[in-house]
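Trainee: I'd like to go over a predicted model; first the sequence, then the structure.
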Amino acid sequence: MQEEQVITQHKLTGGCLCGAIRYCIDGEPFDADYCHCRLCQQQTGAPVSAWMDFKVGQVQWLEGQVKEFASSDTVRRGFCAECGSTLTFRHTEYPDYLTLSIASLDNPESVSPNYHIYTSSALDWHRIEDSLPRYVKGRSD
């Protein structure tokens, strides 16, 4: 008698503060980071943002539609038009990838960042106290 293998797919769910936008993700992120850049600080109103990276095909939008703002020639920052929640970061030169805010997850404890980027913009009063790798700019800069 052959044993049946059951493979369970990891699913992450999340959305905006008001519930107008909901998403579901199949699988784990391929990367995750803390970003200390000024644009993320201004977008979120926080000293640091936590992001997770997926292939576009992993993300399914269940309700609502993300509104995007072009913060540069190549970057689109997504948010809920109703409540303003920060949701996505999309680099137009990498159309197969989508970055989502870890804080927008229903269970944000399920994903942890792996490193810090743009620490040159980190605010002096916000101390980085973990031992994760730190990059003055992006990891590839």
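Mentor: Yep, it's here.
Trainee: Please make it C-alpha for all contacts and neighbour counts, starting now.
Mentor: Fine.
Trainee: The chain: strands as residue ranges?
Mentor: Ranges of strands in the chain, per DSSP state E, are 11-15, 22-26, 31-35, 49-55, 59-63, 67-70, 75-79, 86-91, 97-101, 116-117.
Trainee: another structure for you, compare them:
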Amino acid sequence: MKEVAGKCLCGEVTFRVCGAPVELHACHCSMCRQQNGGSAFIGLHTAEGVKLKKTDGLTWYQASEHGDRGFCKTCGATLFWRMQGEEKDFSVSVGTLAETQGLKLTSHIFTDEAPHYYTLPDDAPHKTGAQVLNEFIESQKHV
């Protein structure tokens, strides 16, 4: 995967994801499920990030003290997730991409918040919210 096009449902937001996939996770936290209407946010993070092309419909929502969610204000499509204060480094909703061949889920995260109405598949490692936060804190010590 070098560059892959992505867009919202109505086309008011278009972009390209660039570089090799770094992580493709399914987040089962309550906020992701609320934003997506009941299912996980499946987010792709790539080595070279995202190049925004058309941003007429793009708006950001500060969903928590640590994360922002990007969506189209015209059609409502869930598009991005980023750490608070990050302007260019964010995860892309994989369902918005024109091409997904070759992508493989790397983890299920915030599994301790997953609802009882679906069973988590065993296709990738499971991580609780505490594990995800600890990994993030550790990664920041080396930056």
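Mentor: Structure's in. What do you need? Please read all numbers here as calculations on a predicted model, not as lab measurements.
Trainee: what's the TM-score for these two chains?
Mentor: Once the chains are laid over each other, their TM-score by TM-score structural alignment, normalised by the length of the first structure reads 0.82; 132 aligned residues with a C-alpha RMSD of 2.0 Å.
Trainee: looking at the strands of the first structure, which is closest to residue 138 of the first structure?
Mentor: strand 116-117 (5.2 Å; C-alpha to C-alpha).
Trainee: In the second structure, where's the longest helix?
Mentor: When the second structure is parsed with DSSP state H, its longest helix is helix 129-141.
Trainee: Could you list the buried residues of that helix?
Mentor: residue 129 (16 or more other C-alpha atoms under 10 Å).
Trainee: orientation of that helix relative to strand 21-27 in degrees?
Mentor: 150 degrees (axes from the mean of the first three to the mean of the last three C-alpha atoms, to 10 degrees).
Trainee: Show the secondary-structure elements that helix 129-141 of the second structure is packed against.
Mentor: Using 3 or more C-alpha pairs under 8 Å, 6 or more residues apart in numbering; DSSP states H and E as the contact criterion, no helix or strand is in contact with helix 129-141 of the second structure.
Trainee: that older thread, with distance to residue 136 of the first structure and mean neighbour count added, can I get the strands of the first structure in JSON lines?
Mentor: Formatted as JSON lines, the strands of the first structure follow (distance: least, C-alpha to C-alpha, whole Å; neighbours: other C-alpha atoms under 10 Å):
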{"stretch": "strand 11-15", "distance to residue 136 of the first structure": "30", "mean neighbour count": "19"}
{"stretch": "strand 22-26", "distance to residue 136 of the first structure": "30", "mean neighbour count": "19"}
{"stretch": "strand 31-35", "distance to residue 136 of the first structure": "10", "mean neighbour count": "21"}
{"stretch": "strand 49-55", "distance to residue 136 of the first structure": "15", "mean neighbour count": "21"}
{"stretch": "strand 59-63", "distance to residue 136 of the first structure": "30", "mean neighbour count": "15"}
{"stretch": "strand 67-70", "distance to residue 136 of the first structure": "24", "mean neighbour count": "14"}
{"stretch": "strand 75-79", "distance to residue 136 of the first structure": "20", "mean neighbour count": "20"}
{"stretch": "strand 86-91", "distance to residue 136 of the first structure": "20", "mean neighbour count": "22"}
{"stretch": "strand 97-101", "distance to residue 136 of the first structure": "20", "mean neighbour count": "21"}
{"stretch": "strand 116-117", "distance to residue 136 of the first structure": "6", "mean neighbour count": "24"}
